[in-house]
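[1] got a predicted structure here, sequence first:
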Amino acid sequence: MGSVVMRLALTGSIGMGKSTVAKMFERAGVAVFDADAVVRDLQANDPALIFAIGERFPGTVTNGVLDRERLALKVLGFPAELEALEAIVHPAVQSARTHFIEKNRDAPALLFDIPLLFETEGENAFDKIIVVSAPPEIQRERVLSRPGMTAKKLDAILSRQMRDDEKRKRADFVVDTGGDLSTTERQVGDILSCLGIGRGG
């Protein structure tokens, strides 16, 4: 067996540019596990999970299809309801994550894109933590330009997330996405060099 693969966590509040940064790591040969994408996939394609959510949150599933907007209305701003949803979804995500680790055991490093890393106290499972950050006015502008997003919905999401300055303090590395893409790419390159990974895989 080879050496233990380095596990990196990528986190940051909504609208900070995590997806953009994750793609940069992916292009450098780092395998990426996107927790949110996995949840979206499960909620669209896993019949047992969809059924369980429909049972717990009546009115969110029609003909085997989950209405994510309707589900969001039932859980955003209601901590106990959100907890109930996470209890249903979490085991399936864990299973997908185990499969991902197994499948990529020969990668130089694994990057886990986890928006609520600190909020769920998951940081101890990783070797290094990378926080993606941007000035608050840029963050708001990005998020409010998304389809279906409102200031009220954004505030509800932010109320669940640790403050950006607190996340920056806890990070091993910070990627500032407030500038242009080339500046962000340079920061990612610096992190890869520092960790000794990403040199052509």
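    Looks like it came in fine. Residues are numbered from 1 along each chain as shown.

[2] could you use CA atoms for every contact and neighbour count after this?
    OK.

[3] which residues in this structure form strands?
    6-11, 31-34, 61-62, 65-66, 109-113, 128-133, 173-176 (DSSP state E).

[4] let's bring in a second one:
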Amino acid sequence: MRVLGLTGSIGMGKSTTAKLFAEAGVPVYDADATVHKVYEGEAVPAIEAAFPGTTFDGKVDRAKLSAKVVGDAEAIRRLEAIVHPMLRSYHQKFLDDAERSGAPVAVIDVPLLFETGGDKRVDAVVVVTTSPDIQRERILARGTMSSEALDAILARQMPDEEKRKRADFVVDTSHGLDPVRARIHDILDQVVKMPPRRI
């Protein structure tokens, strides 16, 4: 089985691309959804103990937790030491299940794939991209983020140009869904012929 890492900056169309991989019959692991799951389950007691007042009603209050850890490298390390082992077990179970099901390809959807070294744990990387104008338009159209907040997020992410340089495959979402579907089928045809690479 080949494992594809799917990544791309905010507003590039990564979630839609992940859905289209699933539509093509590929098992897809959603890293963000798994974080939500542990923040509503097994991570809650340990996070409350390490960061008192950051949970409410049996769930992590992400805004309060964020206020305590953002900009504090030591706090981020403590949080990661709690959450990462839990996420790894979900990730491994997903890969084991996909392998057992006989899937030729599985997709790991991770927003910060390069930033966290996740590209070493996959056989090939797919970067989802669009033009900076379309990206900004899509995000601001959601009405949940200011232009300044968007700039702050983009400043923390690896630039799109750098991601595209490091990708094995690039998916451009600027022209609607049909070209993306066609590109996904190309990628699936090619990746099964590639040598395995993950560590």
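    Received the coordinates, thanks. What you are looking at is a predicted structure, and each value in this text was computed from that prediction instead of being measured.

[5] TM-score for the pair, please.
    The TM-score (TM-score structural alignment, normalised by the length of the second structure) is 0.86; 191 aligned residues with a Cα RMSD of 1.9 Å.

[6] dump the strands of the first structure into JSON lines; add distance to D155 of the first structure and mean neighbour count as well.
    Shown next, in JSON lines, are the strands of the first structure (distance: least, Cα to Cα, whole Å; neighbours: other Cα atoms under 10 Å):
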{"stretch": "strand 6-11", "distance to D155 of the first structure": "19", "mean neighbour count": "22"}
{"stretch": "strand 31-34", "distance to D155 of the first structure": "23", "mean neighbour count": "21"}
{"stretch": "strand 61-62", "distance to D155 of the first structure": "26", "mean neighbour count": "15"}
{"stretch": "strand 65-66", "distance to D155 of the first structure": "24", "mean neighbour count": "18"}
{"stretch": "strand 109-113", "distance to D155 of the first structure": "22", "mean neighbour count": "23"}
{"stretch": "strand 128-133", "distance to D155 of the first structure": "17", "mean neighbour count": "24"}
{"stretch": "strand 173-176", "distance to D155 of the first structure": "22", "mean neighbour count": "21"}
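
[7] mind putting these into a markdown table with distance to P47 of the first structure?
    Supplementary listing: the strands of the first structure in a markdown table, determined by distance: least, Cα to Cα, whole Å:
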| stretch | distance to P47 of the first structure |
| --- | --- |
| strand 6-11 | 29 |
| strand 31-34 | 21 |
| strand 61-62 | 11 |
| strand 65-66 | 9 |
| strand 109-113 | 25 |
| strand 128-133 | 34 |
| strand 173-176 | 38 |
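
[8] so which of those comes closest to R140 of the first structure?
    Closest to R140 of the first structure of these, according to Cα to Cα: strand 128-133, at 12.3 Å.

[9] ok, average deviation of that closest one from the second structure?
    Taken over the aligned residues, the distance from strand 128-133 of the first structure to the second structure averages 0.6 Å (mean Cα distance after the TM-score superposition for the first structure).

[10] which residue numbers in the second structure go with that strand?
    Strand 128-133 of the first structure corresponds to residues 124-129 in the second structure, going by TM-score structural alignment.

[11] now that stretch, how far from the centre of its chain.
    Distance, stretch centre to chain centre, for stretch 124-129 of the second structure: 11 Å (Cα atoms, centre = their mean, to the nearest Å).

[12] contact partners of that stretch?
    Identification of contacts with stretch 124-129 of the second structure by Cα atoms under 8 Å, 6 or more residues apart in numbering yields 3-9, 12-14, 17, 119, 160, 163-164, 167-174, 191, 197.

[13] repeat that for stretch 52-69 of the first structure.
    Q43, A44, P47, I50, F51, R70, L71, K74, L85, I88.

[14] those, buried ones only, as a PyMOL selection?
    Those of the contacts of stretch 52-69 of the first structure that count as buried under 16 or more other Cα atoms under 10 Å are selected in PyMOL with:
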select buried, resi 43+44+50+51+71+74+85
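
[15] from the contacts of stretch 52-69 of the first structure, pick the one nearest D155 of the first structure.
    Using Cα to Cα, those come closest to D155 of the first structure at K74, 15.6 Å.

[16] measure that closest one to L85 of the first structure for me?
    10 Å (Cα to Cα, to the nearest Å).

[17] E141 of the first structure now?
    Distance from E141 of the first structure to L85 of the first structure, by Cα to Cα: 29 Å.

[18] any idea how far the counterpart of F169 of the second structure in the first structure is from A9 of the first structure?
    Mapped onto the first structure by TM-score structural alignment, F169 of the second structure lines up with F173. According to Cα to Cα, F173 of the first structure and A9 of the first structure sit 10 Å apart.

[19] how much space between the nearest residue to V174 of the first structure once chain neighbours are set aside and T120 of the first structure?
    Nearest residue to V174 of the first structure in three dimensions, chain neighbours excluded: V131, at 4.8 Å (Cα to Cα, 6 or more residues apart in numbering). Note on V131 of the first structure: its distance to T120 of the first structure, by Cα to Cα, is 15 Å.
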